[in-house]
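> Sequence first, predicted model second:
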Amino acid sequence: AFRPPQFGGANEPFNFPALPWQIGGVSVAKILIFDEYPSIRNLLAEELAGEGNVILSIGRAELLRDGIATFNPDLAILDLFLRGRFRWDFLEEIRQQEPTLPVIIYSGYYPGGDPHLDQVDGFILKSCVLEELKQCISYVLRQPDLAASM
């Protein structure tokens, strides 16, 4: 069974081997997933890795900065709704660290009208059907200057 890299345990180091980022002539996207729920991280990781992407799954906020620096993702999928509120400060830290990194918020809660939504490349409400998320990922990855134009 597929086991994506899981980071979120105590004192786990980030150590990524050099990978060929072209597999069989197909470009591979490196996607970082941040969600506090392991079941959601695992579902997304398995589905997206099954399409040929390389996945880093993170469950603890304090590991997010190091994960981005070490993994150097092409895209981040984040659920910033933690413990009853949106943690936009995480998005601000990501934007300071990697201003051009495309970010999709994938959450069960919609912060309608929040100006922070202007800083992301997509927002998808969580669902058991992942087609909408996959379509958003495909669109964002085809738009190389989308995040840079913000």
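Here it is on my side, so go on. Numbers count the residues shown, from 1 in each chain.

> Could you use CA atoms for every contact and neighbour count after this?
OK.

> Am I right that residue 123 sits in a strand?
Yes. Residue state for residue 123 (DSSP: H, G, I helix; E, B strand; the rest coil) corresponds to a strand.

> Leaving out chain neighbours, which residue sits closest to it?
Counting by CA to CA, 6 or more residues apart in numbering, residue 105 is the residue found nearest to residue 123 once chain neighbours are left out, at 4.7 Å.

> Let me know the secondary structure of that neighbour.
When the structure is reduced to helix, strand and coil (three-state DSSP), residue 105 reads as strand.

> And for it, the neighbour number?
Residue 105 has 23 neighbouring residues, counting by other CA atoms under 10 Å.

> Also residue 131?
Residue 131 is surrounded by 10 other residues when neighbours are defined as other CA under 10 Å.

> so the residue nearest to residue 123 makes contact with residue 124?
Yes. Using CA atoms under 8 Å, residue 105 is in contact with residue 124, at 6.3 Å.

> how close does residue 82 sit to residue 107?
Here residue 82 is placed at a distance of 10 Å from residue 107 (CA to CA, to the nearest Å).

> Out of those two, name the residue with the larger neighbour count.
Under the neighbour definition other CA under 10 Å, residue 82 and residue 107 were set side by side, and residue 107 has more, 20 against 12.

> here comes the other one, which I'd like you to weigh against the first:
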Amino acid sequence: MKTSITLGLTLAASLAAVLVPSSNVLAAPAIHNASICQHWNPGEANLPIYYADGIRNSSTSAKTVVCPLAVTHTSGQSTGYVYVDHNNTVGFYCTLYSYSYSDVYLGSKTVWMPPTTKFTYIGTVPANTYSNHSVVCTLPASYGGKVVAIESNF
């Protein structure tokens, strides 16, 4: 009987711990397909080239794309991180930008996407409850690089 009561109380406490929301719980990472990325310059509406598994640049010169990130903010979280999933024969740069809801610059990080790596950590940038974030990449010419997806956690 004593064992049954102890087991019942333990089970109830465990369920309560799982079901009660905590402000310290981190948000689940969001995976963004590269189809969210858009051309940086309005005159380049035909670039980049979209594929089911990412985006490439078919032009004979490097082109810049911006990838706005959908964000589920976690209360009390002061930074967020981003990884870029890429596949390239030529390296390229991506920059993560962070702005407050009132368009105040919070920070940025620029990272080289090497051709030998397929998943690159950009790093962390400041974030707050209403901040917004985007990744800007300069895709190499002649299909030399592809952004596949972007993982973020804010």
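Yep, that arrived. The model shown is predicted, which means the values in this text are computed figures rather than measured ones.

> How close are the two chains, by TM-score?
TM-score of the superposed chains, computed with TM-score structural alignment, normalised by the length of structure 1, equals 0.27; 72 aligned residues with a CA RMSD of 5.0 Å.

> hang on, the earlier thing: measure the residue nearest to residue 123 of structure 1 to residue 122 of structure 1 for me?
Taking CA to CA as the measure, residue 105 of structure 1 and residue 122 of structure 1 are separated by 6 Å.

> pretty sure residue 15 of structure 2 is in a strand, no?
No. If the criterion is three-state DSSP, then residue 15 of structure 2 is helix and not within a strand.

> can you count the residues close to it?
Applying the criterion other CA under 10 Å, we find 11 residues in the vicinity of residue 15 of structure 2.

> With residue 67 of structure 1 instead?
Other residues near residue 67 of structure 1 number 21, with proximity taken as other CA under 10 Å.

> how much space is there between it and residue 135 of structure 1?
With the distance defined as CA to CA, residue 67 of structure 1 ends up 25 Å from residue 135 of structure 1.

> For residue 4 of structure 2, which three-state class applies?
Of the three states, residue 4 of structure 2 takes helix under three-state DSSP.

> re the thing from before, next one: the residue nearest to residue 123 of structure 1 from residue 88 of structure 1, what distance?
Residue 105 of structure 1 sits 11 Å away from residue 88 of structure 1 when distances are taken as CA to CA.

> One more: residue 75 of structure 1?
With distances defined as CA to CA, the gap from residue 75 of structure 1 to residue 88 of structure 1 amounts to 17 Å.

> Out of the two, name the residue with the larger neighbour count.
Neighbour count, other CA under 10 Å: between residue 75 of structure 1 and residue 88, residue 75 has more, with 22 against 13.

> Number of residues surrounding the residue lying closest to residue 103 of structure 1 once chain neighbours are set aside?
Closest residue to residue 103 of structure 1 apart from its sequence neighbours, by CA to CA, 6+ apart: residue 76 at 4.8 Å. Counted with other CA under 10 Å, the burial measure for residue 76 of structure 1 works out to 24 neighbours.

> Over to the one 5 residues further on?
Applying other CA under 10 Å, we find 19 other residues in the vicinity of residue 81 of structure 1.

> cool, and residue 111 of structure 2?
16.

> And it, how close does it get to residue 7 of structure 2?
Here the criterion is CA to CA. By it, residue 111 of structure 2 lies 52 Å from residue 7 of structure 2.

> what does residue 125 of structure 2 give?
45 Å.

> which of these two has more neighbours?
When residue 125 of structure 2 and residue 7 are compared for neighbours, residue 125 comes out ahead with 20 against 12, by other CA under 10 Å.

> Wait, the more buried one touches residue 108, no?
Yes. With contact taken as CA under 8 Å, residue 125 of structure 2 and residue 108 are classed as touching, separated by 6.1 Å.

> Give me the common contacts of those two.
Common neighbours of residue 125 of structure 2 and residue 108, counting by CA atoms under 8 Å, 6 or more residues apart in numbering, are 96, 97, 98.

> dump the residue contacts of residue 149 of structure 2.
31, 32, 33, 34, 54, 84, 85, 86.
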